[in-house]
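Novice: just a sequence and a predicted model for now, questions to come.
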Amino acid sequence: MKRVLAFALGAFISCGPALAADTPLSPALSPVDEWRADRAVILSTDAVTLDDFKWLARPIVVFADSPNDPRFIEQMELLAARADDLAERDVVVMVDTAPSANSALRKKLRPRGFMLALIGKDGGIKLRKPFPWDVRELSRTIDKMPVRKREIREGLTAE
């Protein structure tokens, strides 16, 4: 069943991890359409695959064993603080705080506890971090990627 977490980055900060309950995604909207409509939407990893966003967006996947993990909370606060920078770089945020669900992304990326993964538009894993990372550093990493350099040069962004 496709589901999207029912909070934007800013709402997560104001209400905390209690918002980790997810709600059904409208059958009319795919995860890609949901992201296009709201670049701050946070998708659950059980709702998407990396192929959904290939050549369209750069997924940042945040894993934790619980939405109450202090590292998860810190990472979400860091992402919320500079959500515009992420949107400018065509980033889609995906989270997985349910190891028992064993999502396809969890099987593929194999996190141990908390992990942040940056995936390129080509679907390749560009970065893994076992601790929270600031958006400024993520932006620097993205801006060094060849596809991003071309986007800057040509003034391109996702639709």
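Specialist: Yep, that arrived. Model, not experiment: these values are computed from the prediction. Residues are numbered from 1 along each chain as shown.

Novice: going forward, measure contacts and count neighbours with C-alpha atoms only.
Specialist: Noted.

Novice: hey, where'd the strands end up in the chain?
Specialist: In the chain, strands defined by DSSP state E lie at 3-8, 22-24, 41-44, 58-63, 91-96, 115-119, 125-129, listed in chain order.

Novice: from R150, how far off is V95?
Specialist: Counting by Cα to Cα, to the nearest Å, the gap from V95 to R150 is 28 Å.

Novice: neighbour-wise, which of those two wins?
Specialist: V95 (23 against 12; other Cα atoms under 10 Å).

Novice: any idea how far V93 is from the residue lying closest to that one once chain neighbours are set aside?
Specialist: In space, not counting the residues next to it along the chain, V95 is nearest to V62; the distance is 4.8 Å by Cα to Cα, 6 or more residues apart in numbering. For V62, the distance to V93 equals 8 Å [Cα to Cα].

Novice: take a look at this one as well, against the first:
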Amino acid sequence: MRAHILLFFAMLTPAQHRADDPATVTLETMRDRYRPLLVFAPTGKDPDFLRQLHLVAADQSELQEREVLLVPLTSTSEARPACVPGTSAHMEPEAAAAARRRFHIPPNSFTVVLLGKDGGEKLRSQTPIPIRTLLQTIDSMPMRQQEIHDRHTEPKTP
């Protein structure tokens, strides 16, 4: 598992800070565009935190198809983790603190919160969430059902 985590971090690139780039986000900027997966942890070395990152790294394409944006949030002032463009993003300290307050996450707690595109909480866990559980939760959402329906009914272009 440690090798997979190292491989995951080796693939990461630093975030770019363009206005249209989701590399640095707030809850408001993600609304209607992404399904944020907020991963709160005391530190970037927390075993549950690393396990959740590993799970996400193993199924990036499935999550990207569902417009899931991984947002790792640690309580310490350590350097923020790099992100995978299009798959993960950062929150500045003020936005991260606001998210922590909104979802009532203590600084010493590991918690994963999945939000819908509407900004509402869809799933919460104090242990890493298996990807299958994330996918099933997302695929049962009305907005995701509509996305699937729209994709299958779009006219094919020659």
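Specialist: Noted; the coordinates are in hand. Worth saying up front: this structure is predicted, and the values here are computed from it rather than measured.

Novice: just give the TM-score of the two.
Specialist: The TM-score (TM-score structural alignment, normalised by the length of structure 2) is 0.72; 131 aligned residues with a Cα RMSD of 2.8 Å.

Novice: tabulate the strands of structure 1 (CSV), appending distance to E154 of structure 1.
Specialist: Listed next are these as CSV, based on distance: least, Cα to Cα, whole Å:
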stretch, distance to E154 of structure 1
strand 3-8, 30
strand 22-24, 37
strand 41-44, 26
strand 58-63, 18
strand 91-96, 18
strand 115-119, 22
strand 125-129, 22
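
Novice: so how many other residues sit close to the residue lying closest to L5 of structure 1 once chain neighbours are set aside?
Specialist: Spatially, and ignoring its direct neighbours in sequence, L5 of structure 1 is nearest to D22 (4.4 Å; Cα to Cα, 6+ apart). Taking other Cα under 10 Å as the neighbour definition, D22 of structure 1 ends up with a count of 13.

Novice: can you pull the contacts of D22 of structure 1?
Specialist: Taking Cα atoms under 8 Å, 6 or more residues apart in numbering, we find D22 of structure 1 in contact with 3-6.

Novice: now, which of the residues you listed sits nearest L156 of structure 1?
Specialist: Looking at the contacts of D22 of structure 1 and their distance to L156 of structure 1, the nearest is V4, at 27.1 Å (Cα to Cα).

Novice: counterpart of the closest one over in structure 2?
Specialist: For V4 of structure 1, no equivalent position in structure 2 is identified, counting by TM-score structural alignment.

Novice: how near is V4 of structure 1 to A37 of structure 1?
Specialist: Applying Cα to Cα, one obtains 13 Å for the distance of V4 of structure 1 from A37 of structure 1.
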